[in-house]
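**Q** no FASTA, just this:
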């Protein structure tokens, strides 16, 4: 993540450019995080038929359900 501006004495314009870039990086990170969670959810639903009835549950909930079902799961 991009932190605060590395230079204290910068122009207003330079600071706004920095903040806009920082905001975009945060938004991109949130979007990527959402896409990864959604992708994991889809993979889990496709791998384990018993999870098919749980389509509205989060990826974390599906993972815990899969673990509790006795299915073999490994974390890498």
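**A** Sure, I can see it. All values derive from a computational prediction rather than experimental measurement. Numbering: from 1, shown residues only.
**Q** can we go C-alpha only for contacts and neighbour counts from here?
**A** Fine.
**Q** following element in sequence after the helix or strand where residue 15 lies, please.
**A** Assigned by DSSP states H and E, residue 15 belongs to helix 12-47. Tracing the chain C-terminally past helix 12-47 and defining elements by DSSP H and E, one meets helix 59-68 next.
**Q** so that next one versus helix 12-47, what angle?
**A** Helix 59-68 and helix 12-47 are oriented at 30 degrees to each other (axes from the mean of the first three to the mean of the last three Cα atoms, to 10 degrees).
**Q** let's bring in a second one:
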């Protein structure tokens, strides 16, 4: 195994993607009146974790990578 892994190979990214899929399934059962309110906010939140991991992994400098991973962590 190499020291550098693609973000798609990271367990944390895989788990966060799986969580996002589950959240999308769950929020699909919410009332239609909530689609543009709480459902939208929950979905944006859960998608931001794997997105920030991927963004951070693509950065050239370690400091930038750490910043995006920190955002993903919350």
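**A** Received the coordinates, thanks. Bear in mind the structure is a predicted one, so any value in this text is a computation, not a measurement.
**Q** TM-score for this pair?
**A** The TM-score (TM-score structural alignment, normalised by the length of structure 2) is 0.35; 39 aligned residues with a Cα RMSD of 2.6 Å.
**Q** quick one: which helix or strand includes residue 68 of structure 2?
**A** For residue 68 of structure 2, the element it lies in under DSSP H and E is helix 62-73.
**Q** ugh, typo on my part, it should be residue 17 of structure 2
**A** Take DSSP H and E as the rule and residue 17 of structure 2 turns out to sit in helix 11-27.
**Q** list the buried ones in that helix?
**A** For helix 11-27 of structure 2, burial by neighbour count (16 or more other Cα atoms under 10 Å) applies to 13, 16, 17, 19, 20, 23, 24, 27.
**Q** how close does the fifth one get to residue 62 of structure 2?
**A** Going from residue 20 of structure 2 to residue 62 of structure 2 by Cα to Cα, to the nearest Å gives 26 Å.
**Q** same check on the first one?
**A** Computed as Cα to Cα, the residue 13 of structure 2 to residue 62 of structure 2 distance reads 18 Å.
**Q** check the third one too.
**A** Taken as Cα to Cα, the spacing of residue 17 of structure 2 relative to residue 62 of structure 2 amounts to 23 Å.
**Q** what do you get for residue 73 of structure 2?
**A** Distance of residue 73 of structure 2 to residue 62 of structure 2, computed by Cα to Cα: 16 Å.
**Q** again, but for residue 39 of structure 2
**A** Residue 39 of structure 2 is 34 Å from residue 62 of structure 2, by Cα to Cα.
**Q** neighbour count for these two, which is higher?
**A** Taking neighbours as other Cα atoms under 10 Å, residue 39 of structure 2 and residue 62 compare with residue 39 leading, 21 against 10.
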